[in-house]
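Enquirer: sequence? don't have it. structure:
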């Protein structure tokens, strides 16, 4: 399979492009700098510039574009960038596909669990309505942009949860503290995080490339857990205590907006579509994920 990827340089994209190639696929990545090799093509999504011929002959387009949600404070300018860095690349890809007589058969365009907003303990399957808040609005507009793909293109919108990696990602700042025995839950810890390990995200996208699934897909592990349970499992795997809870008011003060939506909102997401389609997780249980993510033999 020939795949064109946008947003392949981040944590998830690097892992995913490697997984695609390891499975025998050819991958071309879209970059905003001068290409470093024949497997890279320059584009300018902010200006809507992409030569449609780059997508000609591709079996699938995978779109992971987007500025980091938790990298910087949510100033008005940063929030605008969170929207534009997702919507502009998606629209540029859709426009390029629409100019082809035979566009790629599959368009997998990233979304996120933030689509559901703060849903408490309600079990969220793919047919659940969107929530409210900045992240929910981003995801709604992001998915609408992807659905503008030409007729006949299978559009898949993975609503990816909190990604566990051995370096960086959602646990990038928490794990080092927990290794020192000074980590702990956020807020009351009863909010659900739809967690999933990095290898399972890449495997899920690879699975979706070869399936007939379309529409929204919850990408999370089948075992649901709240933050207290997640932090407890990580602490157990590390043989460290996890008693230094970070109160919600402190998070809201230090991370206005960001703290609430990223750390305190609750999304009890169920990967109903992946389960029905027969996907198998490498780390389907929290204990398996905790043992993997706290191991030291790899930096991924």
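Expert: Now that the structure is in, tell me what you want to look at. Owing to the predicted nature of the structure, the values given are computational and were not obtained by experimental measurement.
Enquirer: switch to C-alpha atoms for all contacts and neighbour counts from now on
Expert: Will do.
Enquirer: Can I take it that residue 118 is in a helix?
Expert: No. The assignment for residue 118 is coil, going by DSSP: H, G, I helix; E, B strand; the rest coil, so no helix is present there.
Enquirer: Burial check on it, number of neighbours?
Expert: 23 (other CA atoms under 10 Å).
Enquirer: ok, now residue 15?
Expert: By other CA under 10 Å, 18 other residues sit near residue 15.
Enquirer: Show the secondary-structure elements that the helix or strand hosting it is packed against.
Expert: Counting by DSSP states H and E, the element that carries residue 15 is helix 11-22. Judged by 3 or more CA pairs under 8 Å, 6 or more residues apart in numbering; DSSP states H and E, helix 11-22 is in contact with strand 26-31, helix 198-209.
Enquirer: Go through the chain and flag its longest helix.
Expert: Longest helix of the chain, by residue count under DSSP state H: helix 76-98.
Enquirer: okay, pairing it with this:
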């Protein structure tokens, strides 16, 4: 079996590839530099360049490429890059896949729970409509570029991923030093919901969707028990055996430090349930936040 992976150097792509290769799956990585091994193939999404020969014969494609959302301030230039990288990358890949003589059986295309906008304390699953804001706009455009693959007969699932917990990178790795100093604190009101998933469950869930022929369309990759930011802060402080600060970080301070990302990426949240995963028989390894943090740390 051959699987194509974009975004392979990121936290999620790297973890997925390790899992696939451990089970003997041949992985071809699409990279935006000169290939350095036989399992790499060059592509340039911005120019629509991709080698169809590298895609021929693949049974599955996992598309994770896209500019980081929360790793820098949201300048207008960065906002354009976040949107452009997802739209152009997905369009380039899907166009190539639909032109193959033997397209892959399944395309798993990256997405995010930002699709739902700010849900407050309202629970939502994949049947919920899209919300408002820049992230919701990005996800709608991102997912729309994958639709031609489904129209061409490729089983297509969009992976609406929440906050992925890993000790090797991502948000958790960035905030750990702060919490280990006893300086962790709720952000803003602390009442906004964070929908999380351990990196182990994320990889296992992706592979589950890859193999479950009945699963297509949007799939929420989040644990069944989202928590508020205040609860997340308390749990992480316990996990590193340090107290949390009693006073929250005020919203104006976060906006000054993070720019536009503070409002949509930190101060608002989504209370997302993984309905399609559960209905398809997926069994989470980490349902409760405390056990997930213990596992990844």
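Expert: Thanks, I have it. Predicted, not measured: the structure shown is a model, and the values here were computed from it.
Enquirer: Quick check: TM-score for this pair?
Expert: Comparing the two superposed chains by TM-score structural alignment, normalised by the length of structure 2, the resulting TM-score equals 0.96, with 294 aligned residues with a CA RMSD of 1.1 Å.
Enquirer: returning to what we had before: what's the average distance of the helix or strand following the longest helix of structure 1 to structure 2?
Expert: Beyond helix 76-98 of structure 1 on the C-terminal side, the first helix or strand identified by DSSP H and E is strand 106-109. With the two structures superposed, strand 106-109 of structure 1 lies on average 0.4 Å from its match in structure 2, counting by mean CA distance after the TM-score superposition for structure 1.
Enquirer: which residues touch the next helix or strand after strand 106-109 of structure 1?
Expert: Proceeding N to C from strand 106-109 of structure 1, the next assigned helix or strand is strand 111-112, under DSSP H and E. Strand 111-112 of structure 1 is contacted by residues 139, 142, 143, 157, 158, 159, 160, 161 when judged by CA atoms under 8 Å, 6 or more residues apart in numbering.
Enquirer: The same query, at a cut-off of 6 Å, please.
Expert: Contacts to strand 111-112 of structure 1, defined as CA atoms under 6 Å, 6 or more residues apart in numbering, come from residues 139, 157, 158, 159, 160.
Enquirer: Verify the stated contact: residue 214 of structure 1 with residue 156.
Expert: Yes. Contact status for residue 214 of structure 1 versus residue 156: in contact at 4.7 Å, counting by CA atoms under 6 Å.
Enquirer: More neighbours: these two, which one.
Expert: For residue 214 of structure 1 versus residue 156, the count of surrounding residues by other CA under 10 Å is larger for residue 156: 25 against 17.
Enquirer: just to revisit the earlier point, JSON lines for the contacts of strand 111-112 of structure 1, including neighbour count and distance to residue 92 of structure 1?
Expert: Converted to JSON lines, the contacts of strand 111-112 of structure 1 look like this (neighbours: other CA atoms under 10 Å; distance: CA to CA, whole Å):
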{"residue": "139", "neighbour count": "26", "distance to residue 92 of structure 1": "17"}
{"residue": "157", "neighbour count": "25", "distance to residue 92 of structure 1": "17"}
{"residue": "158", "neighbour count": "25", "distance to residue 92 of structure 1": "19"}
{"residue": "159", "neighbour count": "23", "distance to residue 92 of structure 1": "21"}
{"residue": "160", "neighbour count": "23", "distance to residue 92 of structure 1": "22"}
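Enquirer: What about those residues, which are in strands?
Expert: In this view, those that belong to strands under DSSP state E are 157, 158, 159, 160.
Enquirer: Can you add distance to residue 291 of structure 1 and give those residues back as CSV?
Expert: Rendered in CSV, the data for those read as follows (distance: CA to CA, whole Å):
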residue, distance to residue 291 of structure 1
157, 29
158, 25
159, 25
160, 21
